[in-house]
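Asks: Attaching a predicted model along with its sequence, questions to come.
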Amino acid sequence: MMIRPELDYYAVLNVSRDAPKEDITLSYRKLAIQLCPHRDPKYERDFVSILGPTHMQPLSLNRQWEYINMAYDVLGNDLHRAIYDRFGEAGLFQGIQLPNGYFPPYQYHGDHMKVYHDVFGSYSPYANIIDIVTNPPLLYSTLEHGIGVRTKDPPVEKIIYLELEEVFKGCTKLMHVWRQEFLDSKEERTEKRKKTLKLKIQPGTTPGTRFCFKEEGDRSPTKIPADIIFITADKPHPAFERSQHHNLVYTHNITLKDALVGFSFTIRTLDKRSIKVNISDVVNPDYIKVMPREGLPICENIPIAPDMRPAGVKKKKFGDLIIKFQVEYPKFMTNKMRILTRELFCELQELQKEAEEAPHPIHGLLQKKGSKPH
C-alpha cells in the first residue's frame, strides 16, 4: 500500500507555523479571492488580475481551491490546529487519546463553500471591498473633533419583565428611554431628552425574545447611535410557572387524606376562567395531572404581507397545564390514631398480597380447558 505524503497546511496557506489566527484568516481571504470558482467576472478584472499567481501555481486551480479550504478548516479551529501541530496529519485523521478524553478522527466535510461563507460572511469574496465602494463609511467634521470616521456605539440591552397574563393575552408596552439628542441642525450640541419606544408583545412570547430598535441610542457628532435592545423575561407569578416555553406548571397543596382517598379543586386560569379538577387516583410523590391546551399560546410567525397570510381564522395552539401536588403530612397523631393507621396499612398490604397471588382469570380458564376429565 502506498503511503500518501502528509500535506503541510501552513505551506498551503503560505503562513509560518507560529502565525496568529488573524494572519491565517487574512491569507485565506487573499487566496480565496483568486481561487473561488464562483467569482463574478465583472469584479475579477478589477481585483484578481492585480494579485498575480499563487504560490501553488503548478497545481490546478480546483486542487488549490480544495487545499486552501481544507487547510483553513484545520488551522482555523484551535483544537484541530493543536492536534495537527503535535501529531501531524496522521494523528488528525486517526484520532488521538488525550489525557482528558478521546479526540475522534477528523474528517473534512468537503463543502468548500461552507468554509468560504464562514470566513467572508457572504458567498461573494469581494463583499467587503464592494461594500466600501457602494456604502462608504460615514465621516464627521467638527471644529472640536476634526475629521474622522464615525464608529457605532455598542448596543444597549435592557431587560423587560412581563406578567404571565401579558404573555397569555399579548400587549403593547411603551418603553421610555432617555438619550442625547441634537439641539441644532449642525449637530454640534446635544441634550438629554425622553424617547418613547413601542413594543408589540405577541401572545406566547418566550423569555429571551429580543426587540431591536436600530440606532435609537444617544446622538453624537462623532458616533453612530447604538441599537437599543429589549430582552423579555418572566415576572414571578403567585400561582403558575412557565415550563418548556409554552407549558404552565401549577402546584397544589393537599392533605395525606386527599392523597389517599381522592379530592377535587378549582384552578383560576390566566384568562380568568375556572377549571374544576377531579382526582380519584392515589397521589404518589411522582403523580402529575396534565390538562391539555390549558397552557400558554404558542407564538407563531405570521407573514406581514396581507396576501401571504393564511385564509380563514386559524385556531390557536396552546401548551399544556401541568399540575403537581405537594402532600402535607399531619403534624401529630394520638396513640389511637397510630394503631388505626397501622391496622389500615396492614390490611392494605394483605389485600395487595392476595391480589398478586390470585391466578389471572384468563390463566384459570386455560387451565380448566386443558385439564383431563377424571
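Replies: Happy to help now that I have it. Being a predicted model, the structure only gives us computed values, none of them experimental. Residues are numbered from 1 along each chain as shown.
Asks: drop to CA atoms for contacts and neighbour counts, all remaining ones
Replies: OK.
Asks: and the residue nearest to Arg268 when sequence neighbours are not counted, how many neighbours?
Replies: Nearest residue to Arg268 in three dimensions, chain neighbours excluded: Ser274, at 4.7 Å (CA to CA, 6 or more residues apart in numbering). When neighbours are defined as other CA atoms under 10 Å, Ser274 has 11 of them.
Asks: could you point out which element follows the host helix or strand of Glu22?
Replies: Per DSSP states H and E: Glu22 is located in helix 21-35. Remark: after helix 21-35, the chain's next helix or strand is helix 41-47, criterion DSSP H and E.
Asks: Report all helices and strands that that following helix contacts.
Replies: For helix 41-47, not one helix or strand is in contact under the criterion 3 or more CA pairs under 8 Å, 6 or more residues apart in numbering; DSSP states H and E.
Asks: if we can go back for a sec, same for the helix holding Glu22, what does it pack against?
Replies: helix 9-13, helix 61-75, helix 112-120.
Asks: May I see those helices arranged in CSV, with mean neighbour count and distance to Glu343 as well?
Replies: Converted to CSV, these look like this (neighbours: other CA atoms under 10 Å; distance: least, CA to CA, whole Å):
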stretch, mean neighbour count, distance to Glu343
helix 9-13, 20, 80
helix 61-75, 20, 73
helix 112-120, 16, 73
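Asks: and here's the other structure:
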Amino acid sequence: MSRDYYEILGVRRDASKDEVKKAYRRLARELHPDVNPDPVTQERFKEVTQAYEVLSDPEKRRMFDMGVDPFAPAGGAGGGPGGFGNAGFPFDDIVNAFFGGGATGRRGARDRVRRGRSIKVRIELDLAETAFGVTKDVTFPTAVLCDTCQGEGTAKGSHRETCDMCSGRGEISEVARSFLGQVMTTRPCPQCAGQGTVIRNPCPDCAGEGRVRETVTRKVQIPAGVEDGTQIQLAGEGEIGPNGGPRGDIFLEVVQRPHPLFERRGDDLHCTVAVPMTAAALGASLTIETLDGNEEIDLRPGTNSGHVITLDGRGTRHLNAPGRGDLLIRVNVETPNKLDEEQEALLRKFAELRGEDHPPGKFSPGHGNFFSRLRDAFNGSR
C-alpha cells in the first residue's frame, strides 16, 4: 500500500470499529488545527481523518484490505497481495466509464473564486451623440468587493476553516455495487459545496459572499458612429466574482432617441423640406438645419416635388473609420389650396399666358382616363 491507514491510526489490522474510533478521537484532539495550526500538523490531521473515513466504513475498509486505496491518485489501486494494483486492474477507467468520475484525488476541492456576472446596461443617446461620440455617466446596480472582509467572506479576526466532513478535499467518497463488484464513486461535499473550506464566522456585511450590492456610476466614452442597437463591451468592468473573484464585463446597448427632423439610415441622414410652388418654380435660397449648424442651399428654378438635394459629408461619422455619411434632402412642393380673389385672378392669368388654362392632361401608357377606358371597352365588344 502507498499508505497504511492502520499504521496512521496506530491500530491493529483486526481492530474493532470502537478501537478505530477511539484512536481517531485521541489523535484528532492532538492534531486539530485549532490546537496546532502549523502546516505540518494540519497535513497529519488530514491523513488521520482520511484513515478514519476508510477504516470506519465497512465497505471502504474491505476494499482497502483487498488492495484498493480510495484516496490514491489516478491509477489509485494499491500494491498489496491480491490487490488490483498487482494485477494491473484498470480501476479508474471503469469508474470513469460507468460513473463519470475517477478516484477522489483526481478532482479535489473546487475553486471557491469564480468570475463575476456580466451586466447589460441600456444607454439612451441623442442623434448628435451617436454621430460624433460623447462621454456619459452611466449608473447601474452591481456587486463590488466587500470593504469589511476584502473578499474573504469571514468576520474580522477569523479565517476559513478546513471542512471536517471532507477534510478539505471538497468531495466525499461512496461505494456502489455493480456487476463488476464494489466501485468507489465521489460527489461534492454537501457541507462545503465542494470548496474544501467552511466559514464558521461569516462577515456581517456580506454574509460570507465577499461582495456587496451597490449602485455605481462610471464615466464611459461612447465612440463616434454608433447607432441604435450597437453593443459596446467594457471588459472587466462588470460584477466582481464571489470571494473576491475577477470581474465580469459590461455590455452597453445603445438606444438612439428619435430626432424631430432627421431619419438615420446607416451613416446617411434623410429629411424633407417643404417649399411653396412659387419658390419651386422661380428658385430660391433656403436655410437648412444640419448636425453642424444651419447652411444655405440654392433651390434651382423649376424644381419638382420629390427632387433630392445631397449635402456630402453632413451625415454621421463612420464607426472605426474616417469620413462621414451624407445628408439627403427631399423637396416637397406645396400647392396652395386656398386663394383670395386677387391671387386666383393672377394665377388664372398666369395659366392663360402659359396656355395651361385648359390643360389636356397627360397619361402614361396603359393608364388612360376613365372615359377612354370605357370607350375602348365599348369598341372592343362590337
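Replies: On my side now, so go ahead. Fair warning: this is a prediction, and the values are worked out from it, not measured in the lab.
Asks: TM-score for the pair, please.
Replies: The TM-score (TM-score structural alignment, normalised by the length of structure 1) is 0.43; 194 aligned residues with a CA RMSD of 3.7 Å.
Asks: about what we covered before: closest to Met337 of structure 1 out of the helices and strands packed on helix 21-35 of structure 1?
Replies: Comparing these by their distance to Met337 of structure 1 (CA to CA), the top pick is helix 112-120, with 72.9 Å.
Asks: Tell me what angle that closest one forms with helix 61-75.
Replies: 60 degrees (axes from the mean of the first three to the mean of the last three CA atoms, to 10 degrees).
Asks: which residues make contact with helix 112-120 of structure 1 from outside it?
Replies: In this structure, residues lying in contact with helix 112-120 of structure 1 by CA atoms under 8 Å, 6 or more residues apart in numbering are Thr25, Arg29, Ala32, Trp65, Glu66, Asn69, Met70, Tyr72, Asp73, Ser122, Tyr123, Ala127.
Asks: just to revisit the earlier point, nearest to Arg179 of structure 1, of the helices and strands packed on helix 21-35 of structure 1?
Replies: helix 112-120 (34.7 Å).
Asks: could you check the angle helix 21-35 makes with the closest one?
Replies: 130 degrees.
Asks: could the contacts of helix 112-120 of structure 1 be laid out in JSON lines, adding distance to Thr134 of structure 1?
Replies: Formatted as JSON lines, the contacts of helix 112-120 of structure 1 follow (distance: CA to CA, whole Å):
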{"residue": "Thr25", "distance to Thr134 of structure 1": "24"}
{"residue": "Arg29", "distance to Thr134 of structure 1": "20"}
{"residue": "Ala32", "distance to Thr134 of structure 1": "22"}
{"residue": "Trp65", "distance to Thr134 of structure 1": "28"}
{"residue": "Glu66", "distance to Thr134 of structure 1": "31"}
{"residue": "Asn69", "distance to Thr134 of structure 1": "28"}
{"residue": "Met70", "distance to Thr134 of structure 1": "32"}
{"residue": "Tyr72", "distance to Thr134 of structure 1": "29"}
{"residue": "Asp73", "distance to Thr134 of structure 1": "31"}
{"residue": "Ser122", "distance to Thr134 of structure 1": "16"}
{"residue": "Tyr123", "distance to Thr134 of structure 1": "17"}
{"residue": "Ala127", "distance to Thr134 of structure 1": "10"}
